[in-house]
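J.: with the sequence up front, the predicted model follows.
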Amino acid sequence: MIIGLVCVNQQKITMASTQAFTDEVLKALVDCRERNDALDAEYEKKKEQLTIPFREELEKLLVERQPLVDKLNWAQILDSADAPTKQFLNGTTDTKLLRAIESFKMVTTVRDGILFRRVVLKLRTNMFVETTELFREVDPDGKTTAISGVTWKAGTEKSRGDSLFRFFEEQAKENGLLLDALPAFEMVFQSPYLFAPEK
């Protein structure tokens, strides 16, 4: 009987010790997560402080370079097998609509300490869209802050369903195209000669 009481008391002590240990571990994990979140926030803030001056300097160079890249054949570059934009092109509308591109550029601006990226395509008159200047501007969170929209011509309903040019429509965020195509446009614009066909 005495042995049984000792075992029960030891079990209660062990359970109480285990609970206290578990509570300490949980508290330590919560504290660690809070410190980690604070460090992440500080890292992002410092990274942005470094990124903004870099992007402003890079933007000056890109503006200076624009007259040179305006002479490139953007249809061939965007449709190049190695270009990251290639995966978003359909085989019907896009290959023809690419030929209407007169100018392609990406513009980075800083407003209130926040970077905004804008994709701009200028098009010649063509048989698919009425809009001659397409643009979409997004903030770092992928939220659209300005958009041209696309006015498609009648009869293009079937062929435009999976077009890269849907990027310039309001619904691009919902269909996942916005966050996927934006880095592809940026990569091609910053290094177009990597994707230009050899002469």
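T.: That came in fine, so what should we check first?

J.: hey, let's count contacts and neighbours off CA atoms from now on
T.: Fine.

J.: on the three-state scheme, the closest residue to Leu121 other than its chain neighbours is what?
T.: Spatially, and ignoring its direct neighbours in sequence, Leu121 is nearest to Phe104 (4.7 Å; C-alpha to C-alpha, 6 or more residues apart in numbering). What DSSP: H, G, I helix; E, B strand; the rest coil gives for Phe104 is strand.

J.: for Phe104, what are its contacts?
T.: Applying C-alpha atoms under 8 Å, 6 or more residues apart in numbering, we find Phe104 in contact with 70, 74, 119-122, 189.

J.: A further structure is provided below for comparison with the first:
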Amino acid sequence: MELVPQDVIDAIAKCSAEVQRIQSQTDNALVGIRAEFRERIEVLFEKRQEQLGKVDGFWSEAFTAPESPVRSLLCGPLDQRLARALTDFNVKTSIREGTICRCVMVTFRSNICVEEGTYSRELDSTLKTISVKPIVWKNGTERTRHDSVFKFFSTDETNEEFIEDVLAAFDELFQNPFLVLEAETE
């Protein structure tokens, strides 16, 4: 192969730099479009959440429905029982420093596994944890807490694959919980 002339190398470098500049502009524009979309859709999710709050047991039914993306992650009868203790479930999206962040929240009524209350985990788009309001397990639940899908809300949980899978399932269920319930009636 012949030595590549300097003017060709310079022309290729200039084209590569321009491609990178355009790609960067595209990425920034996409973040802007996503941010605008998320802001609009979040308002609708908040309105929907207000209405779902009036339906007793909605989220516990959605979690345990046969077609639920979360159901396959539930570990045994104790996770099923814990899912039935859910009184609220929410996935809120926000934009921070140009990054889409999601905060998953669950609220439990009194039950045998965890203390009553609301627990959350907020993640950025790279799955880096921004904040956690950790789940408070009751004594005697050591086995359950290590196998449970709800360990997602633990500060000890750092398995990225698990976090990614659970976040995807939670997000899918939250985006359209009615598909799960509609499949049950068909």
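T.: Arrived safely. What you see is a predicted model, and the numbers here were worked out from it, not measured in a lab.

J.: TM value for the aligned chains?
T.: The TM-score (TM-score structural alignment, normalised by the length of structure 2) is 0.83; 182 aligned residues with a C-alpha RMSD of 2.7 Å.

J.: max-length helix in structure 2?
T.: Using DSSP state H, we find that the single longest helix of structure 2 is helix 6-52.

J.: elements contacting it?
T.: Here helix 6-52 of structure 2 touches strand 86-96, going by 3 or more C-alpha pairs under 8 Å, 6 or more residues apart in numbering; DSSP states H and E.

J.: quick one on the thing from earlier: post-alignment, the helix or strand following the longest helix of structure 2 versus structure 1, mean distance?
T.: Sequence-wise, the next helix or strand downstream of helix 6-52 of structure 2 (DSSP states H and E) is helix 58-64. Comparison of helix 58-64 of structure 2 with structure 1 after fitting gives an average deviation of 1.7 Å (mean C-alpha distance after the TM-score superposition for structure 1).

J.: does Asp124 of structure 2 touch Ile100 like I think?
T.: Yes: between Asp124 of structure 2 and Ile100 there is a contact at 6.1 Å, judged by C-alpha atoms under 8 Å.

J.: to which residue of structure 2 is Gly161 of structure 1 aligned?
T.: Residue pairing (TM-score structural alignment): Gly161 of structure 1 is matched to His146 of structure 2.

J.: its match: neighbouring residues, count only.
T.: The tally of other residues near His146 of structure 2 (other C-alpha atoms under 10 Å) stands at 14.

J.: again with the one 3 residues further on
T.: Burial measure for Val149 of structure 2: 20 neighbouring residues, criterion other C-alpha under 10 Å.

J.: centroid residue for structure 2?
T.: In structure 2, the C-alpha nearest the mean C-alpha coordinate belongs to Leu167, at 3.4 Å (C-alpha atoms, centre = their mean).

J.: mind checking what that one lines up with in structure 1?
T.: By TM-score structural alignment, Leu167 of structure 2 lines up with Leu182.

J.: also Cys113 of structure 2?
T.: Taking TM-score structural alignment for the superposition, Cys113 of structure 2 sits opposite Phe128 in structure 1.

J.: for the equivalent of Asp82 of structure 1 over in structure 2, which residues are in contact?
T.: Taking TM-score structural alignment for the superposition, Asp82 of structure 1 sits opposite Glu67 in structure 2. For Glu67 of structure 2, the contacting residues are 180-181, 183-184, by C-alpha under 8 Å, 6+ apart.

J.: measure the residue of structure 2 most remote from its centre to Glu164 of structure 2 for me?
T.: In structure 2, counting by C-alpha atoms, centre = their mean, Glu2 sits farthest out from the average C-alpha position, at 53.3 Å. In this view, Glu2 of structure 2 and Glu164 of structure 2 are 49 Å apart by C-alpha to C-alpha, to the nearest Å.
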